[in-house]
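In: this one's structure only:
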């Protein structure tokens, strides 16, 4: 496989058509080698427009979804970022190129170890991986300029939103299949938040988050 041609095709045929036009993001997709964060068994599919299986219950987000979430967060060089659901570390590596500091939480011990090794190998020295559940965020390190949930949740816990600085942003995929939407929530005041729906998609669940209560009659 010609990796550079495959990467170029991914960016030009999948990612740009999905309104990812920020030159910083597009440049990062060339710099951070996605294939280095994909398990060996699926490396040939690293640039395909699908979620890739990592464990029996976890998936790596599709390339265009990762890129669009990254673009919408608009992370700046002076900011501190929390990622929930580090998986194998690809999005954490991308965030590390944009932010001053990234803390990535991963509930699965095996994936957390893979992410830490992948990030070390890629030279992402400003990214820390912690093997812990992410539903409650990381109160010891709050407030954050940006929080990214790298997977879907039924609902956004208020505890996570409360860990944002005023002006901070949280990006996540919210809902239940077949109807999920990527959203961007910005903290506009002490107890005030603005929520914008970005696009429809479907993504694998993050562990540890509560499901929406079922209707009963």
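Out: On my side now, so go ahead. Computed from a prediction, not measured in an experiment: that's the story for all the values here.

In: From now on I want contacts and neighbour counts done on CA atoms only, so please keep to that.
Out: OK.

In: Tell me which residues of the longest strand along the chain come out buried.
Out: If you go by DSSP state E, the chain has its longest strand at strand 164-176. Neighbour-count burial for strand 164-176 flags 164-166, 168-176 (criterion: 16 or more other Cα atoms under 10 Å).

In: who's in contact with it?
Out: 69, 72-73, 142-156, 161, 180-190, 201-203 (Cα atoms under 8 Å, 6 or more residues apart in numbering).

In: Put this next to the previous one:
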């Protein structure tokens, strides 16, 4: 299947307004805002719904999953404090929008998705947009151990606890960003790996994500 990507002045203007909106909500990392301003979010929507693409809302993408709200994407990305060349593990590829933001920031992205239909769609769409991540199909709650350790890990689904497998795959000095709570609301948590055995955890704002499903999740 061929994909036609059209990025005209209307969509570019809408992205600029979205960036200004995110600034007003407290997103201050210039690099993150620039990445949001570059990635054409409407490419992740059926053309019928392009009018929704630059609203600050989550939107269904099928199989009970959503493309995350832009504010949530920016918030999680800002917490990572990415440096160019960082090896990043993304748990929950979904539409691939967050993947593209990470790549715009220069990350080497390893991303895993457990919903087969979404995985198959995304691995066709993203390369067509020029984003060539390392795509995997499987249980994100156990990570991708063969490519560990990672500088940063980002989880884009709500977990009941921080999976032990992900902690072990985090590089010393690295950071893991994950929403943790029940199936209705989660606190955003940043975990820093101090050394082989010690971790520092910071609990932040409340969000609502689709549930993380897997051996070390729901």
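Out: Received it, and whenever you're ready, just let me know what you need. Remember, it's a predicted structure, so these values are computed and weren't measured experimentally.

In: TM between them?
Out: The TM-score (TM-score structural alignment, normalised by the length of structure 1) is 0.89; 209 aligned residues with a Cα RMSD of 1.7 Å.

In: In structure 2, point out the residues matching the longest strand of structure 1.
Out: Under TM-score structural alignment, strand 164-176 of structure 1 corresponds to residues 170-182 of structure 2.

In: Residue 150 of structure 1 should be in a strand, yeah?
Out: Yes. Judged by DSSP: H, G, I helix; E, B strand; the rest coil, residue 150 of structure 1 forms part of a strand.

In: quick one: the helices in structure 1?
Out: 3-9, 23-31, 63-73, 90-98, 109-122, 158-161 (DSSP state H).

In: okay, those helices in TSV with mean neighbour count and distance to residue 209 of structure 1 next?
Out: Converted to TSV, the helices of structure 1 look like this (neighbours: other Cα atoms under 10 Å; distance: least, Cα to Cα, whole Å):
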stretch	mean neighbour count	distance to residue 209 of structure 1
helix 3-9	14	33
helix 23-31	14	29
helix 63-73	21	20
helix 90-98	26	20
helix 109-122	18	17
helix 158-161	16	11
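
In: right, so of the ones you listed, which gets closest to residue 41 of structure 1?
Out: helix 109-122 (14.3 Å; Cα to Cα).

In: Tell me the residues of structure 2 aligned with that closest one.
Out: Taking TM-score structural alignment, helix 109-122 of structure 1 hits residues 116-129 over in structure 2.

In: hmm, back to that, among the helices of structure 1, which comes closest to residue 210 of structure 1?
Out: helix 158-161 (12.2 Å).

In: what's the average distance of the closest one to structure 2?
Out: Compared with structure 2 after fitting, helix 158-161 of structure 1 has a mean deviation of 1.0 Å; criterion: mean Cα distance after the TM-score superposition for structure 1.

In: got it, and stretch 113-121 of structure 1?
Out: Looks like 1.6 Å for stretch 113-121 of structure 1 (mean Cα distance after the TM-score superposition for structure 1).

In: any residues touching that stretch, and which ones?
Out: Here stretch 113-121 of structure 1 has contacts from 36-37, 86-90, 92-93, 125, 127-129, using Cα under 8 Å, 6+ apart.

In: residue in structure 2 matching residue 57 of structure 1?
Out: Looks like residue 57 of structure 1 aligns to residue 64 there (TM-score structural alignment).

In: Count the neighbours of its match for me.
Out: Using other Cα atoms under 10 Å, residue 64 of structure 2 has 9 other residues around it.

In: how close does it sit to residue 23 of structure 2?
Out: 30 Å (Cα to Cα, to the nearest Å).

In: Can you name the residues that contact residue 196 of structure 2?
Out: Counted by Cα under 8 Å, 6+ apart, residue 196 of structure 2 has contacts residue 172.

In: Map residue 70 of structure 1 onto structure 2.
Out: Using TM-score structural alignment, residue 70 of structure 1 pairs with residue 77 in structure 2.

In: pretty sure its match contacts residue 100?
Out: No. Counting by Cα atoms under 8 Å, residue 77 of structure 2 stays clear of residue 100, with 11.3 Å between them.

In: Give me the nearest residue to the residue most central in space within structure 1, chain neighbours excluded.
Out: Geometric centre of structure 1, nearest residue: residue 150, 3.2 Å, by Cα atoms, centre = their mean. Leaving aside its sequence neighbours, residue 150 of structure 1 sits nearest to residue 85 (Cα to Cα, 6 or more residues apart in numbering; 5.2 Å).

In: and the one you found, what does it touch?
Out: By Cα under 8 Å, 6+ apart, the neighbours of residue 85 of structure 1 are 104-107, 134, 149-151, 206.
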